[in-house]
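Asker: sequence first, then the predicted structure, then my questions.
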Amino acid sequence: MKNVLGLIIAFDTDNDLRELTDHRTVAAVPFGGRYRIVDFMLSNMVNAGIYRIGLLMKDKYQSLIDHVGNGKDWDLSRKNAGITLLPPYSYSKKASPLVTGEYRGKIDALAGAIDYLQKNRADYVVLADGDLIANIDISEVVQAHENGGNDITMVVTKKSADNPFTTYCELNRKREIVDIRVGDNNDGKCKYSALGVYVMSRQYLIHLIADCVTHNCIHFERELLTRALNDSNIGAYVFNEYNTKVFDAKDYFQANMDILDKDCRNELFLRTRPIFTRIYDEAPAYYGDQAEVCDSLVADGCHIEGKVTNSVLFRDVLVEKDAEIKNSIIMENGRVLSGASLAHIVLDRGVTIREGRTMMGHENYPVVIAKRSVV
């Protein structure tokens, strides 16, 4: 799809992941034992044949840069295409005539990348949030946009999400969007929620950005989309396979627990549309004589001597003898020492739980321990 440009909004907007985003953006949060959340949208675009992709960043992006690098693992290290990192150079008022200062929202970020959009020769732009976990056939969405003749095509799902950050939509029989509400489903009348994936022509996106900037609009969904709804046709592409928008720690925890289910994994990880990530060469996981592991995902390099149930363990996690982990997520280099007990806990990278400690959260409010903490 040489005529399509991908743009991923890889910075925090309406998210609350507590300690998990103290040092990184939501897009860079580790997921599923080996991935980062941004891997899903990057892979969706690459699987659709989109090899010109821009990553819009704002702050706390060092982890994201370290992970994506030159895009080699996504086949994006190319001479005439590839991935372009778009840091917040537009904080300078001289960087773009549309920017007046620090980013206040998605529209300011897009305005900061207006030069990138104008120089590109693509006919269409796929604009997507970096906090979506889903395996979407983007080429089918673009085709539906071309066939439908709409100005914008939004990817929506019928899955309800009672969240103040969710963008709800109401569709007519032609699958055209007739109402857009942020954080309000209009007493259940708006039965669809947006997944943060939009297809439109490049020139039309440039026009919308300029129009919003001149009217001091900063909120993409609440202002840009509603303005477009009054003047243009917005179509809907309904996607009802597995999907999760990671708004908060509960969403993140539940998404990791979901992939322990075979049916969810089969919808998310497809042979025809694989999810790519940065590759690490690690030794296989080691299981001691007394280790007990049940219904869990265990990454390479782990050393397990204790008991692990219904949990996700990233690379190089140590679980000593008599330690017990249930319904928890242990990120890279985690250390759970002898006699410790964890339930509904999310440990960020490099956390050490000392001997005999007991920690317990709840599925609706998992306890999150910050990076490199010692408890």
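Answerer: Received it, and whenever you're ready, just let me know what you need. Numbers count the residues shown, from 1 in each chain.
Asker: hey, let's count contacts and neighbours off CA atoms from now on
Answerer: Noted.
Asker: which stretches of the stretch 151-300 of the chain form helices?
Answerer: Remark: helices assigned in the stretch 151-300 of the chain by DSSP state H, counting those that start in this stretch are 202-214, 226-231, 249-258, 262-268.
Asker: would you reformat those helices as TSV and include mean neighbour count and distance to Leu86?
Answerer: Below are the helices of the stretch 151-300 of the chain laid out as TSV (neighbours: other Cα atoms under 10 Å; distance: least, Cα to Cα, whole Å):
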stretch	mean neighbour count	distance to Leu86
helix 202-214	17	17
helix 226-231	14	25
helix 249-258	20	26
helix 262-268	14	28
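Asker: put this next to the first one:
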Amino acid sequence: MFSNYIGILNLNEDESNLRSLSLNRPLASIPIYGRYRIIDFILSNLVNAGVKSVGIFAQTYSRSLMDHLGIGKPWDLNRRKDGLFIFNYSLNNSIINDVIQFKENIEYFYKNKGDYVILASSRMLCNIDLEKAALYHEKSKNDVTVIYKNVKGDDETFLNCDVLNIDENNRVLSVGKIIGLNCNVNISMDILIMKKDFLIECIYKSIENGNYSSLKNYIYNNCNKINIGVYEFKGYLSCINSIRSYYKTSMDILDTDIREELFFKNGKIYTKSNNSPPTKYCKESEVKNSIISNGCIIKGSIKNSILSRSVKIDYDTIIEDSIIFGNCVIGKGAKLKNVILDKNVVVEEGKNLIGDKKFPVVIEKGEVVKNLYKKAEGSYKA
């Protein structure tokens, strides 16, 4: 059945609250859980459902995304027919103006033989059976089916996400935003299912009207004219839309039950492999409830933390509740708690970095965190 479906990943995502991690990469390629990237989840969900053709509409500074995706081999999308297509390596930030991107690449839609489209973003992390959702859409005869989840409105993970106001017939009446009130709300998971011809029609109408530069906004703002239905998802869901939500999601993954659901429940989550040696744990090392990727050298203490590949932890170092990206070096006697280190960061000997669970300390890519007071000849000097 899913040979009749096209996956469209629209990466026009607001990265303003993730700026310290997205300066050199799009949100979709931010590392998570050590060796994965955020885009791996929705891409794997599509592939596990049997989708053979996936188009990715990328944004600015997509080198890391391109390097990660390659020709799509880890997701079995390196095909002669269909496969992985990547569009728009533009220097123009088009967070809102995705309609123009679709219009400029409209030939992709016309040439593709699929009749249905699953349109999604990358920021929603879940493991969902999209085949069941697609079957529901076809039986319902909706113009558009939006996948949603019922959450508490004061859950800060979902702030500013779209809220669906639904009637008793599972029809969307209007769409708002989560503002943090203490009540249950139905949030859109940014996954929309529709016919390809309907998608093309919406693109042209958006341009003709001149009032909509976002395809999603065009659909949501025409609820009275478009038959928009819903499909409920009841599993684990997280939205990566801020440093706080990224940190919380990463800590959630250390929970065994959440990890099992997120990575295995409706199929495996795939990612680019990296041939590196196993991690070396020295006699003095101590590791508790942590994820350690390949190629690391561990001499210190690590608790409730996630380390990407090729991280070096020196003697007497204490790391708690922290996320360390690849190729970081942590000097002897350093102490890190509630910290996120981007790639290639060096923390000098004896340096302390202490953040808060709601406001973790973030060190940007390639920074050197110096200890201003170093012991020399029996005294301390600046």
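Answerer: Everything's here; your move. Owing to the predicted nature of the structure, the values given are computational and were not obtained by experimental measurement.
Asker: TM-score for this pair?
Answerer: Here the TM-score for the pair of chains, by TM-score structural alignment, normalised by the length of the first structure, is 0.92; 364 aligned residues with a Cα RMSD of 2.0 Å.
Asker: on that earlier part again, and the helices of the stretch 151-300 of the first structure: which comes nearest Arg315 of the first structure?
Answerer: Closest approach to Arg315 of the first structure among the helices of the stretch 151-300 of the first structure is made by helix 249-258 (15.2 Å; Cα to Cα).
Asker: the closest one: average distance to aligned residues in the second structure?
Answerer: Superposed on the second structure, helix 249-258 of the first structure shows a mean distance to its aligned partners of 0.6 Å (mean Cα distance after the TM-score superposition for the first structure).
Asker: quick one, strands of the stretch 1-150 of the second structure?
Answerer: For the stretch 1-150 of the second structure, the strands defined by DSSP state E, counting those that start in this stretch cover 5-10, 31-32, 36-37, 53-57, 83-87, 116-120, 124-125, 144-152.
Asker: make that the stretch 201-350 of the first structure, sorry
Answerer: Along the stretch 201-350 of the first structure, the stretches classed as strands by DSSP E, counting those that start in this stretch are 234-238, 243-245, 286-287, 292-294, 297-298, 303-304, 307-309, 312-313, 318-319, 324-326, 329-330, 335-336, 341-343, 345-347.
Asker: of all these, which one is nearest Phe269 of the first structure?
Answerer: Nearest to Phe269 of the first structure among these is strand 243-245 (11.8 Å), distances taken as Cα to Cα.
Asker: how much does the closest one stray from the second structure?
Answerer: Superposing on the second structure and averaging over aligned pairs (mean Cα distance after the TM-score superposition for the first structure), strand 243-245 of the first structure comes out at 1.1 Å.
Asker: got a list of contacts for that strand?
Answerer: Residues from elsewhere that reach strand 243-245 of the first structure (Cα atoms under 8 Å, 6 or more residues apart in numbering): 131-135, 195, 251, 255.
Asker: could you redo the last one with a cut-off of 10 Å?
Answerer: Defining contact as Cα atoms under 10 Å, 6 or more residues apart in numbering, one finds that strand 243-245 of the first structure is touched by 15, 129-136, 157, 159, 161, 165-166, 194-196, 251-252, 254-255, 258, 264, 267-268.
Asker: residue nearest the centroid of the first structure?
Answerer: In the first structure, the centroid-proximal residue (Cα atoms, centre = their mean) is Asp131; its distance is 2.3 Å.
Asker: for Ser273 of the second structure, which residues are in contact?
Answerer: Under the criterion of Cα under 10 Å, 6+ apart, the neighbours of Ser273 of the second structure are 35-36, 68, 74.
Asker: and it, what pairs with it in the first structure?
Answerer: Residue mapping for Ser273 of the second structure onto the first structure gives Ile279, with TM-score structural alignment as the criterion.
Asker: I'd like the helices of the stretch 151-300 of the first structure written out as TSV, with distance to Ile107 of the first structure added.
Answerer: Converted to TSV, the helices of the stretch 151-300 of the first structure look like this (distance: least, Cα to Cα, whole Å):
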stretch	distance to Ile107 of the first structure
helix 202-214	7
helix 226-231	13
helix 249-258	25
helix 262-268	30
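Asker: to Leu171 of the first structure, which of those helices lies closest?
Answerer: Here helix 226-231 is closest among the helices of the stretch 151-300 of the first structure (Cα to Cα), at 12.2 Å.
Asker: what packs against that closest one?
Answerer: If contacts are counted by 3 or more Cα pairs under 10 Å, 6 or more residues apart in numbering; DSSP states H and E, helix 226-231 of the first structure sits against strand 177-182, helix 202-214.
Asker: would you agree Ala323 of the first structure is in contact with Val293?
Answerer: No - look at Ala323 of the first structure against Val293 with Cα atoms under 10 Å: they stay out of range, at 11.8 Å.
Asker: tell me which of the two has more neighbours.
Answerer: Neighbours per residue, other Cα atoms under 10 Å: of Ala323 of the first structure and Val293, the larger number sits with Ala323, 25 against 18.
Asker: need the counterpart of that one in the second structure.
Answerer: Using TM-score structural alignment, the partner of Ala323 of the first structure in the second structure is Thr317.
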